[in-house]
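Engineer: Provide a 3D model corresponding to the input given below.
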Amino acid sequence: MRYLREFRDPELAARLVDAIAAAATRRWTIMEVCGGQTHSIIRNGIDQLLADQVEFVHGPGCPVCVTPLETIDRALEIASRPGVILCSFGDMLRVPGSATDLFTVRARGGDVRVVYSPLDAVRIAAENPHCQVVFLGIGFETTAPANAMALVAARDRGLRNFSMLVSHVLVPPAMAAVLTAPDNRVSAFLAAGHVCTVMGTTQYEPLVAAHRVPIVVTGFEPLDLLDGVRAAVLQLEDGRAELENAYPRAVRPEGNPVARRTLDSIFTVCDRAWRGIGVIPDSGWRLADEYAEFDAAIRFDVTGLTAEESPECRSGDVLRGVIKPPQCPAFGGRCTPRTPLGATMVSTEGACAAYFQFRRLAPAGTAPGAAGPDGGG
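Structural biologist: Below you'll find the model as predicted:
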């Protein structure tokens, strides 16, 4: 219980841990969908505190991690061209493509810039009218409203030298893909609170009804996660499958109606490839036809570019909750944050990065050496 001293309210944390231990009659498998939740769980030792009651498996909720390889390769191709300024959030620069990454392109003379908002890229386009400025727009429903507003701003300002390479993905279809996989072993989900602040909670109701799986919306602080786990375990022990909002201070059933209307006007649902997983139907957004002129993939004619994943990297199995990072043979050896094979070792939200950073060389609740490369343990 040494970890409890680090919690903001150790007494409440202890009560929640005791409540989960008292309720659980078996070890349940719970998937947290968000990479931010993964890091909070590992950093705060929640998986070790609850090792006898809960096995945490880490879902495809890291936006950097699931950005498909061909999107990275398209960004690399565009950034290598003369007269182009490619703007991106910083954590994308070290994500490996088929042969290199954006850091290397920048070192070779490409104009690759780190921005902190898509509106920064719009400003750069206004300041550099003789350059083509491309923003690498990735992420889940959380980042999509800001990217949508950047497109509106660029259109309203008449910036014909601005475009966006879009690779937005949607959470519920990915959860459905996990649940319908033949190797699925998830008993309940912790849904990402920040996604639900935008989209609301009703999108999860069909999943609960179709798969009889509890889904608890929760935040990212350790106490939020413990409370979400408690709610999920109570449902599982009672044989219930319900959608439960354990993050009411931020999440409403309807989400953010203004943001949702904006998204509906800018994006159209499409099939989307997920890195390490493959194509999931209706799991992404592309630009609506009214904004097709801002589609960088069309503008730079890279839509036909495809790529194949490295067979050595098992990030897809990690993202589907089939294995834990240490169960990949390359983890900590061939694959480290300095020499990553996949995005899950690069991103600040990646499960592999969390396990490496916090020295989790084996999953919680596993005897040393029991978690082999075949996913045993």
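Engineer: From now on I want contacts and neighbour counts done on CA atoms only, so please keep to that.
Structural biologist: Fine.
Engineer: Would you map the strands across this protein?
Structural biologist: Counting by DSSP state E, the chain has strands at residues 28-32, 54-58, 84-88, 111-114, 132-139, 162-169, 188-192, 215-218, 243-245, 267-274, 278-287.
Engineer: next one: the longest one to chain centre, how far?
Structural biologist: Just to be clear, that refers to strand 278-287. Put simply, strand 278-287 sits 14 Å off its chain's centre (C-alpha atoms, centre = their mean, to the nearest Å).
Engineer: Output the contacting helices and strands for that strand.
Structural biologist: Strand 278-287 sits against strand 162-169, helix 171-180, strand 267-274, with contacts defined as 3 or more C-alpha pairs under 8 Å, 6 or more residues apart in numbering; DSSP states H and E.
Engineer: Serialize those to JSON lines and add fields for distance to Asp227 and mean neighbour count.
Structural biologist: JSON lines is the format used below for these (distance: least, C-alpha to C-alpha, whole Å; neighbours: other C-alpha atoms under 10 Å):
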{"stretch": "strand 162-169", "distance to Asp227": "27", "mean neighbour count": "27"}
{"stretch": "helix 171-180", "distance to Asp227": "21", "mean neighbour count": "19"}
{"stretch": "strand 267-274", "distance to Asp227": "30", "mean neighbour count": "19"}
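Engineer: Tell me how many other residues crowd the residue nearest to Phe358 when sequence neighbours are not counted.
Structural biologist: With sequence-adjacent residues excluded and distances taken as C-alpha to C-alpha, 6 or more residues apart in numbering, Phe358 is closest to Arg43, at 6.5 Å. Neighbours of Arg43 under the rule other C-alpha atoms under 10 Å: 18.
Engineer: and for comparison, fold this next one:
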Amino acid sequence: MSSSKFIDYSMPTSNLKHKAKAVIKSILTKFEQINRPLKIMHICGTHEATVSRSGIRSLLPNDLRIISGPGCPVCVCPSEHVTTAIKLADEGNIITTFGDMLKVPDHSLMTLNQSKAMGNDIRVVYSVSDAVQYAKENPNKKFIWLGIGFETTAPMTSFVLEKEKLPENFFVLTDFRLVPPAMHLLCNDPEFDIDGYVLPGHVSTIIGTNPYEIFPKKYLIPCVIGGFNSIEFLIALDKTLEQILESDAHVYNAYPKVVKKEGNRSAIESMKNVFDIVDAKWRGIGIIPKSGYELNAEFSNHNARNLLDEPIIVTNDLPKGCKCGGVILGKVEPEDCPHFLRQCTPETAIGPCMVSDEGTCRIRATYMNFQMTTS
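Structural biologist: Sure, this is the predicted structure:
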């Protein structure tokens, strides 16, 4: 029986330093007992921010690597989505979106910010409800909501479409992606050498634990759902190593205060009522089967793609030399990209992983010199 069985994870938060030292000691003890190099992948931009900002990597042996996976929705947003939005704006439609999307470059390095500077009407909103309200107040103009994100944000759109009386001039350009299919892609990659997954707490809040059960059963890979502060991530890492040490791969919920086995049933039902699951393109990766949401037939009158004469197709959606595809898949580090902190910086991003606050390159650039101490 491993030592983490005896760690009191519920001790008062006022004793965080003691708690951190106890969990780190447990991690180091397990790693020494396992006695081989390990790669643990998280699939969450917020986890990467926590790891980098807290300097967690600096506390771990070099052979215990934390790898960033495809956990940033803005980063995997295909170039076609940006190009399509710009074309729709050029045609006089009004684009509404979250602020992150304004700086995302398409294959030609054109952004919504640049489109806005050229006179197109592109508005940052807080939610899809704001976009619907704009459409109601301006019935003679077409408003397009850029729906982007993972299972976490998709219900915000599905709830509004399902519950509200939608004006005819409101449309949605969907780019929602699903996490488990990307995990399958990774597991079936011949080069896959990840020893365990730390799973995203926010996605798991929506979908629950059940969709992950296949991974330890089929691929024998440990799966631990983790929270977002440094202690919660360390606990998830500790629990992952515990499974490796005991050769007992299973799904463990280390974020039970939020994540339930069945997930958020209302959100799941709403997404089923509004979306079809389709094959979808992930930027830098390609098509992943059954990994995206598209509006179903009932809501096809609000599908912004129907406003186009023909779909926009981009064959090469990353700038020349950009390594974002490898970064997203956890195959290379940001520092391996020739553009990193040269042509591509947080102020002059050319790759999608440098744009979003959840992008691995941007996080690494921001916190690369941070180290954590527990002394």
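Engineer: Of the strands of structure 1, flag the one that's most buried.
Structural biologist: Of all those, strand 215-218 has the most neighbours on average by mean count of other C-alpha atoms under 10 Å, namely a mean of 29.
Engineer: Let's have the helices and strands packed on strand 278-287 of structure 1 in a markdown table, adding distance to Pro222 of structure 1.
Structural biologist: As requested, these are exported to a markdown table (distance: least, C-alpha to C-alpha, whole Å):
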| stretch | distance to Pro222 of structure 1 |
| --- | --- |
| strand 162-169 | 26 |
| helix 171-180 | 22 |
| strand 267-274 | 28 |
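Engineer: matching residues in structure 1 for stretch 112-122 of structure 2?
Structural biologist: The aligned range for stretch 112-122 of structure 2 in structure 1 is 102-112, by TM-score structural alignment.
Engineer: Can you give the contact residues for the matching stretch?
Structural biologist: The contact list for stretch 102-112 of structure 1, computed with C-alpha atoms under 8 Å, 6 or more residues apart in numbering, reads 75-76, 79-82, 84-88, 92-95.
Engineer: start to end distance for it?
Structural biologist: Chord length of stretch 102-112 of structure 1, first to last residue, is 7 Å (C-alpha to C-alpha, to the nearest Å).
Engineer: Tell me the buried residues in it?
Structural biologist: 102-103, 105-106, 110-112 (16 or more other C-alpha atoms under 10 Å).
Engineer: Just give me the closest of those residues to Ser315 of structure 1.
Structural biologist: Leu102 (20.0 Å; C-alpha to C-alpha).
Engineer: gap between the closest one and Pro96 of structure 1?
Structural biologist: Plainly put, Leu102 of structure 1 is 8 Å away from Pro96 of structure 1 if you go by C-alpha to C-alpha.
Engineer: ok, now Val134 of structure 1?
Structural biologist: From Val134 of structure 1 over to Pro96 of structure 1 (counting by C-alpha to C-alpha), the distance is 19 Å.
Engineer: Ok, Val133 of structure 1 next?
Structural biologist: Taken as C-alpha to C-alpha, the span from Val133 of structure 1 to Pro96 of structure 1 is 22 Å.
Engineer: what range in structure 2 matches the lengthiest helix in structure 1?
Structural biologist: In structure 1, with assignment by DSSP state H, the single longest helix is helix 222-238. The aligned range for helix 222-238 of structure 1 in structure 2 is 230-246, by TM-score structural alignment.
Engineer: again, but for stretch 30-38 of structure 1
Structural biologist: Counting by TM-score structural alignment, stretch 30-38 of structure 1 sits on residues 40-48 of structure 2.
Engineer: ends of the matching stretch, how far apart?
Structural biologist: 12 Å.
Engineer: which other residues reach it?
Structural biologist: By C-alpha under 8 Å, 6+ apart, stretch 40-48 of structure 2 touches 64-72, 194-200, 228, 233, 237, 330, 357-360, 363.
Engineer: now do 7 Å
Structural biologist: 65-72, 194-200, 228, 358-360 (C-alpha atoms under 7 Å, 6 or more residues apart in numbering).
Engineer: before we move on, the earlier item: and Pro129 of structure 1, which of the helices and strands packed on strand 278-287 of structure 1 is closest to it?
Structural biologist: Of all those, it is strand 162-169 that lies closest to Pro129 of structure 1, at 9.2 Å by C-alpha to C-alpha.
Engineer: Now do the closest one: which elements does it pack against?
Structural biologist: Other elements packing on strand 162-169 of structure 1 under the criterion 3 or more C-alpha pairs under 7 Å, 6 or more residues apart in numbering; DSSP states H and E are strand 132-139, strand 278-287, helix 296-299.
Engineer: ok, now how distant is the closest residue to Ala49 of structure 2 other than its chain neighbours from Asn93 of structure 2?
Structural biologist: Take Ala49 of structure 2 and drop its neighbours on the chain: the residue closest to it by C-alpha to C-alpha, 6+ apart is Ile363, 5.9 Å away. Plainly put, Ile363 of structure 2 is 33 Å away from Asn93 of structure 2 if you go by C-alpha to C-alpha.
Engineer: Same check on Phe340 of structure 2?
Structural biologist: 35 Å.
Engineer: can you check Asp130 of structure 2 too?
Structural biologist: From Asp130 of structure 2 to Asn93 of structure 2 the distance is 16 Å (C-alpha to C-alpha).
Engineer: ok, and the closest non-adjacent residue to the most far-flung residue of structure 2 relative to its centre?
Structural biologist: Note on structure 2: the largest C-alpha distance from the chain mean falls to Asn140, namely 35.7 Å (C-alpha atoms, centre = their mean). Closest residue to Asn140 of structure 2 apart from its sequence neighbours, by C-alpha to C-alpha, 6+ apart: Asn169 at 7.5 Å.
Engineer: List the contacts of the one you found.
Structural biologist: Applying C-alpha under 7 Å, 6+ apart, the residues contacting Asn169 of structure 2 are 135, 139, 141-143.
Engineer: Export those to a markdown table and append columns for distance to Ser300 of structure 2.
Structural biologist: A markdown table is the format used below for the contacts of Asn169 of structure 2 (distance: C-alpha to C-alpha, whole Å):
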| residue | distance to Ser300 of structure 2 |
| --- | --- |
| Ala135 | 17 |
| Pro139 | 19 |
| Lys141 | 19 |
| Lys142 | 15 |
| Phe143 | 15 |
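Engineer: which two in those residues are spaced the farthest apart?
Structural biologist: Pro139 and Phe143 (9.2 Å).
Engineer: Endpoint to endpoint, stretch 61-78 of structure 2 covers what distance?
Structural biologist: In stretch 61-78 of structure 2, first residue to last residue: 36 Å (C-alpha to C-alpha).
Engineer: Show me which positions of it end up buried.
Structural biologist: For stretch 61-78 of structure 2, burial by neighbour count (16+ other C-alpha under 10 Å) applies to 64, 66-78.
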